[in-house]
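Enquirer: pasting the sequence and the predicted coordinates here, then a few questions.
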Amino acid sequence: MVILAGLYEIGGSSRFWQWLKADRPGWMGLLGAILLVLYGWVATWQPTAFGKTYAVYGGIFVVMSRARGWYFDGFRADRSDLLGGAILLLGLAVILFWPRS
């Protein structure tokens, strides 16, 4: 679910951004808005509490956004990008899997 939500959120945001910032046609902005609504809907399918769900989504989306930049924009990650992503994923693992008392 988190990957699907990430695809909707990042895809919708990038389409909306292109419409507003890169002078793309209006249908791109509309498509972006539709994808963002789908993201909001998919996010509600998660069984965890709102705060936990969105904390995890935030971290996953950072990593997915960097991957999107690499694939579509030719962005090349350096060591600090890779280390930051690894730290972020480690933090997500703590949030999700650390034993609760």
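Expert: Arrived safely.
Enquirer: going forward, measure contacts and count neighbours with C-alpha atoms only.
Expert: OK.
Enquirer: count of neighbours near S80?
Expert: 9 (other CA atoms under 10 Å).
Enquirer: what helix or strand is it located in?
Expert: Element membership of S80 [criterion: DSSP states H and E] is helix 79-97.
Enquirer: in addition, the following structure is provided for comparison:
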Amino acid sequence: MLKVFGLFVVTALAEIVGCYLPYLWLKQGRSAWLLVPAALSLAAFAWLLTLHPHAAGRVYAAYGGVYISVALVWLWVVDSVRPTVTDWVGVGFCLLGMGIIMAGAKS
């Protein structure tokens, strides 16, 4: 389960970086060259999704909980916005839901 969770975290980071770099280009006037690593990151994201051991629909559902968690940490670390208590409670519920989905996985 820890290996799958780690894979979810790496997958989430690839997706967030792939979306954050075009944001920097579009909203903050950064170089269009950021689109190259963004595309590579999104390609890595799609490839990483194929490495997950369960059926695609279940993976996407469970991945959502980890994505929300990683996005909240990204908000704190990269955007310097401290999450609120309700943010952390929400993340806890998301991870609980993810755990329930993955614990029931048979295929």
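Expert: Perfect, thanks for sending it. Nothing here was measured: the structure is a model prediction, and the numbers come from that model.
Enquirer: what about the helix holding S80 of the first structure, how far off from the second structure?
Expert: Using mean CA distance after the TM-score superposition for the first structure, helix 79-97 of the first structure ends up 0.7 Å from its aligned counterpart in the second structure, as a mean over the superposed pairs.
Enquirer: residues in the second structure aligned with that helix?
Expert: Aligned by TM-score structural alignment, helix 79-97 of the first structure falls on residues 85-103 of the second structure.
Enquirer: what residues does that stretch touch?
Expert: For stretch 85-103 of the second structure, the external contacting residues (CA atoms under 8 Å, 6 or more residues apart in numbering) are 58, 61-66, 68-69, 72.
Enquirer: chain center to the helix holding S80 of the first structure: distance?
Expert: With CA atoms, centre = their mean, to the nearest Å as the basis, helix 79-97 of the first structure stands 14 Å off its chain's centre.
Enquirer: show me what counts as buried in it.
Expert: Buried residues in helix 79-97 of the first structure, counted by 16 or more other CA atoms under 10 Å: 85, 88-89, 92.
Enquirer: and V63 of the first structure, what pairs with it in the second structure?
Expert: For V63 of the first structure, the aligned residue in the second structure is S69 (criterion: TM-score structural alignment).
Enquirer: could you point out the longest helix of the first structure?
Expert: Longest helix of the first structure, by residue count under DSSP state H: helix 50-73.
Enquirer: other SSEs contacting it?
Expert: helix 2-21, helix 79-97 (3 or more CA pairs under 8 Å, 6 or more residues apart in numbering; DSSP states H and E).
Enquirer: grab the most central residue of the first structure for me.
Expert: F61 (2.5 Å; CA atoms, centre = their mean).
Enquirer: how about that residue, what does it touch?
Expert: 6, 10.
Enquirer: rerun at 7 Å
Expert: When the contact criterion is CA atoms under 7 Å, 6 or more residues apart in numbering, the partners of F61 of the first structure are G6.
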